[in-house]
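# Fold the following, please.
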Amino acid sequence: MTKPPVPPFTRDSAIEKVRLAEDAWNTRDPERVALAYTQDSRWRNRSTFLQGRAQIVDFLRAKWEREHEYRLIKELWAHGSDRIAVRFAYEWRSAAGQWFRAYGNENWRFDDEGLMAERHASINDVAIDESERRFFWDRSAPRPAEHPGLSELGL
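You can find the predicted model right below:
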């Protein structure tokens, strides 16, 4: 299976890959998201270590069961021939009604078919008031092109 764009990445293809990842994660569909990773993909997500699509699906399913109203924005930080670094933020609401914004960085490594073989994520959550939310778009669709990115929002 090939998942374009594939390495070697240019600035434009890296930006496209980041946006495709953002769009997929915003679907909150664990099976769809997992298809972007190799069968034996290795993850570090905060202090959780995973390997393989089945573990990724289980992890994402549990994540999105507790993170309501999830909306994510990713932004290219740097890239190499088969690697991409992103910074991101996402907003979500707990079952108790508390809003959070999570800030993080990810380092990705891809195989020749454009599947992510490694994902290393460092993430911090900050409680915010609902009035501090900045990510607004219809959750059933990708982030509109006119919605500001992280840099435009000053985040």
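# alpha carbons only for contacts and neighbour counts from here, please
OK.
# can you give me the strands in this structure?
37-45, 48-51, 68-79, 83-93, 99-110, 116-128 (DSSP state E).
# So which elements touch the third one?
Packed against strand 68-79 by the contact rule (3 or more CA pairs under 8 Å, 6 or more residues apart in numbering; DSSP states H and E) you find helix 11-27, strand 83-93, helix 150-153.
# Could you also give me the structure for this next sequence, so I can compare it with the first?
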Amino acid sequence: MSRPPLPPFSHDDAVIKVRKAEDAWNGKNPEAIALAYSEDSRWRNRAEIFSGRPAIIEFLTRKWQRELDYRLIKEIWAHSDTRIAVRFAYEWQDDAGQWYRAYGNENWEFDEEGLMKARHASINDKPIKESERLFHWPSGPRPVDHPGLTELGL
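Coordinates of the predicted model:
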């Protein structure tokens, strides 16, 4: 099973890969998302370190049980033949109604089939007021005409 675009990545390929990842995560379907990762994919997400698709599914399921009304924007930072670095921000609220904006960076490494074999994420959560929210599209992928991180001043 391959997940185009495949390495080696051009800039345009890397931009497409980033947007596909953003759209998938905004869909919040852990089983579908896990298919973009190699079966033995290694993750570091904040202080959690794990590997394998079952662990990815468990992590994402738990994540979206806690992070409600999740909206994500990713933006390419840099790339090489097999690696892509992104910066991102996402907004979510907890079950008490407190909104947060999470800021972070991810480093991705891909195998020859275009599956992500390593994901290293550094993330910080900042409490925000509902009036400070910037991501207002309906649940699911970000509309094509919605501004990105740079345009939003993030």
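# Just name the most buried of the helices and strands packed on strand 68-79 of the first structure.
Among these, strand 83-93 has the highest mean neighbour count (mean count of other CA atoms under 10 Å), at a mean of 21.
# between it and helix 11-27, how big is the angle?
30 degrees (axes from the mean of the first three to the mean of the last three CA atoms, to 10 degrees).
# Return the mean post-superposition distance for strand 83-93 of the first structure against the second structure.
In the superposition with the second structure, the average deviation recorded for strand 83-93 of the first structure is 0.1 Å (mean CA distance after the TM-score superposition for the first structure).
# what about stretch 92-108 of the first structure, how long is it end to end?
23 Å (CA to CA, to the nearest Å).
# Report the contact partners of S94 of the first structure.
Going by CA atoms under 8 Å, 6 or more residues apart in numbering, S94 of the first structure touches R66, E67, H68, F100.
# In those residues, which residue is surrounded by the most others?
Ranked by neighbour count (other CA atoms under 10 Å), these have F100 at the top, with 22 neighbours.
# Tally up the residues packed near the nearest residue to that residue once chain neighbours are set aside, please.
Of all residues not flanking F100 of the first structure in the chain, A127 sits nearest, at 4.3 Å (CA to CA, 6 or more residues apart in numbering). Using other CA under 10 Å, A127 of the first structure has 14 neighbouring residues.
# and what of the one 10 residues further on?
One way to gauge burial is a neighbour count; for W137 of the first structure, by other CA under 10 Å, it gives 12.
# quick one: contacts for the alignment partner in the second structure of it?
Aligned by TM-score structural alignment, W137 of the first structure pairs with W137 of the second structure. By CA under 8 Å, 6+ apart, the contact list for W137 of the second structure reads R71, P143.
# is it true that R139 of the first structure touches R28?
No. Using CA atoms under 8 Å, R139 of the first structure is not in contact with R28; the gap is 9.5 Å.
# more neighbours, these two?
R28 (20 against 13).
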